[in-house]
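Trainee: only geometry, no sequence info:
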């Protein structure tokens, strides 16, 4: 039996299994999904066992042996390995990248190169070498001067004058025996342990009187002994440390020497919900629509097998309660449930709802947790200690053993699409994973993606609809304000007269307000009114956003910062003005209008600290904030009964994007943010400010009319041959030299065009709308066709050809299946 291993090196030419002999001493440890250390060429590398075979692909005498197995048990089970292989085929990604994507952060074994001086190399030999080869000796001097015996490879290169020369010198010095190279694996994450202190059998046998006599000259030891005797159970060292101030360690050591106490280690789980209290909730009575949906879906999954159900319910219709009733039945069957939310910001509210109903059966998985917390949550799930897993996109890979249901809340959100590394869509992965486990998937949304709704209307998915809000609350009344008319009438402020009247009324009646604008910062850009110069990012082809509070200009793509100038850097003039509107400016204008109102802002800039997002929302929930200004963070899934007014400051932001989904995104955002109003006893009102009052995405959103929007949008998609009527593959080429990027894009396009069938189409290549991001120029092209696999085959053929012809150079090619944005 031979192991099939995927090596931990990112290279397309190595994207296949390599066969290794399994030494006898590792036969019982080497399992499917294990991490291993293997020899590969002249190096040791990490790898993952993905299979076994009786017949290797090379002569058995040439096979190398696995060096070591790094896990006590496999980190990936057979189902997750199958999922990784499917992702590799579906998204045209390297299998090693897919495996890493599924593994929890920090658990992967990494090999580290270190260098040290050879035996007998010292200052004297250095001086001799310096005379014969002064250039070569520079590396030896770095090693001699370094305070530690060994130096990391990357550190060594940083300390050198010329990295390329240093690499060559190292090879020569190793051949001469003057420098030695060592490889070692970095330790992966380990379970957290805490010390437990308890009485030994001898200590337990002592009476209090005997203990007092024995320890009469050691009062601290006696106090500790009596406390442990009283509790009669092991106690955490950290608990004792907080109770016995000072002298605890020496007291324990003394008692240990007398064989009265013992110290043991206990594995504990880092719990992100440890200090959070959620009161238990009582299940409310379901509405008729909720009852019908719960019955329809549960009847279908009782029959067994895989199925996808689209739950289309208006905002406030009680979709979360439907989820919980179905989850309850899945748990009774002894199975586990994964609940996905589109971003970390929404996990706290979903956790509160689920914890209130199901208490400690929850686990949380998202990137906002520490690496240790995520690792422990991953372990709890794998050990079947958690029945419900809540998290953002990556929680779809939770290592559940008995998967019974996956729920995607707000399934339309573009944040379910991974934007770097592997461009996977969590919705597609969830559906495939449910298929592998023969269990259902529920996709929930008030504004389903056009693709999902199309599949539901064509009976590929089950369609379940809820048209009414829970209780007495009604959908809010929406009014569209034409800002062109406001300008004509002399109103040059960012707030229409109607919105100001409604804000006056809401504050007077002690109600809460949400103001939405999908732009961070104070203004969109700074411009010189004398010469027309716009301040742009030095690394990206975008205008810098002005942040008023810090008086800085920031790039929201690469993070570049610079102080806001008082004079134009181009002409030296003083007519620098800021244009456009962002969240900071809205916040400032609101504070000027209503100086006594309590105003807060919710965007990426205001939530950089851990827990700050929850703190802002909790203050708003408790009524400590009157007006909440925010980006799309305030538009999704939040439920605040005291909010009676929502103001959309600028509704046109998404409409102006060069993307065929622009109208859909606008409709979804407006409908979702409008849905935050009127969820309690008060009637909700929404003011939408726009310069495109007749656009169908805005007029249908104002009427809460998804069906009318869908009917108009689907006609346009069909005419232009866009999804769901075709499949798209975007190829993005990037690099530091624009001419090289453009040449590679044209060379690749030429190869692909020569292989196109009649029903396939290639758009481009052309410069990407964002030509430069993080110092790299970007060109792209779009492939259209009915079958994704056929399109991917064309792309792979093209990439293989340019690789073979050595045309890629230092440029990068990224393949994105059915992209969520075209920027």
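Mentor: On my side now, so go ahead. Computed from a predicted model, the values in this text were never measured in an experiment. Numbering: from 1, shown residues only.

Trainee: rest of the way, CA atoms for contacts and neighbours
Mentor: Noted.

Trainee: Now residue 289: closest residue in space that isn't a chain neighbour?
Mentor: Among residues not flanking residue 289 along the chain, residue 466 sits closest, at 5.9 Å (CA to CA, 6 or more residues apart in numbering).

Trainee: What segments of the stretch 351-500 of the chain are strands?
Mentor: Using DSSP state E, counting those that start in this stretch, the strands of the stretch 351-500 of the chain run over 362-365, 388-391, 403-409, 440-445, 462-466, 477-482.

Trainee: let's bring in a second model and compare:
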């Protein structure tokens, strides 16, 4: 006899737990209630425990589709009010899952309310349908607890840091079992307002600031550096939390500056906007175009291409103002919060307490308060680094991605997304424009603008008619031709001496720390390498130690070669420490300091060096990329690049582009005051296109050359890259796994261009061998087949990472 088919359907909710709580594949199905919505935060049973999850889908299923008896389908214990994610955020999470081939629980982790798990607790309340006539049957202590709950007038929330009295808890459970009270899982979030309210600004007494800097640079370096950073902002008006994030200081430092009268409170109503500057003609064109797109809710993409100091931020602010007038929200992405002081200040000045600054330097309570203020709509303007793309925004009207070329927009840990892709997805989800801004755009972005896929808006004029620095290339090969090779060419030394004679300051840049990149035995050629990584150990003369900058392994520098027992062990190459020593020998009367990660890790050293340089207590500052970003030193008129070839020789197809961007950024440190700037670049390759274009300040020329090269060898923007990296402690296992991964990919798509498997440029890191495969795909080609090809591929002892749009191939 045929079994009768059950055609009834059930409404179910797909609930995702974050990967840390439930694992990589923790999306479970529960019975849904009519009130549930996608994005709701729910407490769900997972085995014997209760976990926080988020509804990522609601659907109707038949008994057959469910796969097990409906009676076994569990329901959510409660919906957690206040923690719901907007449906638009869930759509973004799904985009990350599909576009970057990562499990949904991994993607949703980035969107969770800050510290969500630590805020979950239980609340007890009187049931509305309780049978009051039966209260007389309760024990005395139970009646007392029930009366206490009634008098309280609101749920009793269990403290998160302290357990309820055992007797009280027993009474509550008994009352629950008898139907008088009920318990629910809730979020115990702060209720006070996060609005900025009082903003702080520098005192108008410039002499007072100068006296403080001269007297306290060494004694109070954190306070001094805070003043220096705020001095470079036009009309700074910031909340205390903003200053902490931008300057990397504590509340104690801010309070001390306020008590000293160096920071003064500025009362400002959030609804009162500071008058905007009058835009120049190029700005006006850009502003009109962006406002038109905002008002028409257009999906249009823009590239705001403007030289440094051309007023891009004012264009952003005018468009943001238009979005806010329409009742919509604004997302302002920056590469690093610490380098966004001017943008944060202008947003605060223009929009006051309606701005939420999302960053990791806030306290736990401040982070959740900021998140809640965005979710509630109290703060419709959000500024932050790449993770701010996951802010709980439900009605975006404008997205800004400033300095869009910066590599820090790529997340290097799972989920490995690029903020650009997230911004474009948000533009589609919210039906709003997105604007990318840069003086040196990525080749991929400018290519799209050149192909009319992105609207190009140009700002060719610098504010205040400031002049770009003069750039000179110095050929280091001349020293070898004449038999007198030197770390510094005569022209380099001459320019530096002229700078010091004028009483001005100089920055010398070398993107390599330590004294030398390695030691070598002159007798047998033995090199001292890291036992955990396939790299040489860097030598520090100050500590006479060898160190690996990847795994941090270190050991004393030997006097005798372990291979041949020879004693002629010598340094090879140059680092910032060696540059510092050499400069001290050349200019014994000059005040010289060094700033790199080795120096900065010492408590207070970063603040002391930068504050001292700002106070003109230092004449020459030697440093790595740390000196290329951020601060504005008006008395710096020379920037010297000691060896430009280091970044040019990185085995990555973006090496030329990144060198140009880095050197353009370094050059921007010179001539920021009244005196003209001068940049001297030393190189063994003076004819390299990147260096020649830096001399001419010619981004367009570099772009055309780079694009032609990439077209010839099929690299972005003409293809999309997927880098599959395999690593493990056994080299044999990694080699075997990489071969199997290649076979899986080729079976899935024989037409795809697959390079490898081969060893990574650094084949071993932290005692793990590394190999990779590089896929070159059509830019618009769906990537799901790659994920399907490697689905379930979990070789023993080998980690497999799929990196879509990799930022580095090293």
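Mentor: Arrived safely. In this text, all values refer to a predicted model and were calculated from it rather than measured experimentally.

Trainee: So after superposing, what's the score?
Mentor: The pair, once superposed, lands on a TM-score of 0.75 when counted by TM-score structural alignment, normalised by the length of structure 2; 668 aligned residues with a CA RMSD of 3.4 Å.

Trainee: Quick check: the residue nearest to residue 289 of structure 1 touching residue 315?
Mentor: No - if you go by CA atoms under 8 Å, residue 466 of structure 1 and residue 315 don't touch, sitting 9.5 Å apart.

Trainee: out of the two, which sits in the busier spot?
Mentor: Comparing residue 466 of structure 1 with residue 315 by other CA atoms under 10 Å, the one with more neighbours is residue 315, at 30 against 22.

Trainee: can you name the farthest residue from the center of structure 1?
Mentor: residue 213 (61.0 Å; CA atoms, centre = their mean).

Trainee: tell me the secondary structure for that residue?
Mentor: Under the three-state scheme (DSSP: H, G, I helix; E, B strand; the rest coil), residue 213 of structure 1 adopts helix.

Trainee: burial count for the nearest residue to residue 274 of structure 2 once chain neighbours are set aside?
Mentor: Computed as CA to CA, 6+ apart, the closest residue to residue 274 of structure 2 that is not its neighbour in sequence is residue 350, at 4.9 Å. Neighbour count for residue 350 of structure 2, taken as other CA under 10 Å: 22.

Trainee: so where do the strands sit in the stretch 551-700 of structure 2?
Mentor: Here the stretch 551-700 of structure 2 has its strands, by DSSP E, counting those that start in this stretch, at 554-556, 569-572, 592-595, 620-623, 636-641, 678-683.

Trainee: rewinding a little: and the residue farthest from the centre of structure 1, how far is that from residue 219 of structure 1?
Mentor: 11 Å (CA to CA, to the nearest Å).

Trainee: Over to residue 186 of structure 1?
Mentor: Taking CA to CA, one finds residue 186 of structure 1 at 45 Å from residue 219 of structure 1.

Trainee: do the same with residue 815 of structure 1
Mentor: 71 Å.

Trainee: again with residue 813 of structure 1
Mentor: Relative to residue 219 of structure 1, residue 813 of structure 1 is positioned 71 Å away (CA to CA).

Trainee: Who has more neighbours out of the two?
Mentor: Shown here are residue 813 of structure 1 and residue 219; by other CA under 10 Å, residue 813 has more neighbours (18 against 12).

Trainee: Please work out which residues of structure 2 line up with the helix or strand containing residue 221 of structure 1.
Mentor: Using DSSP states H and E, residue 221 of structure 1 maps to helix 219-231. Counting by TM-score structural alignment, helix 219-231 of structure 1 lines up with no residues of structure 2.
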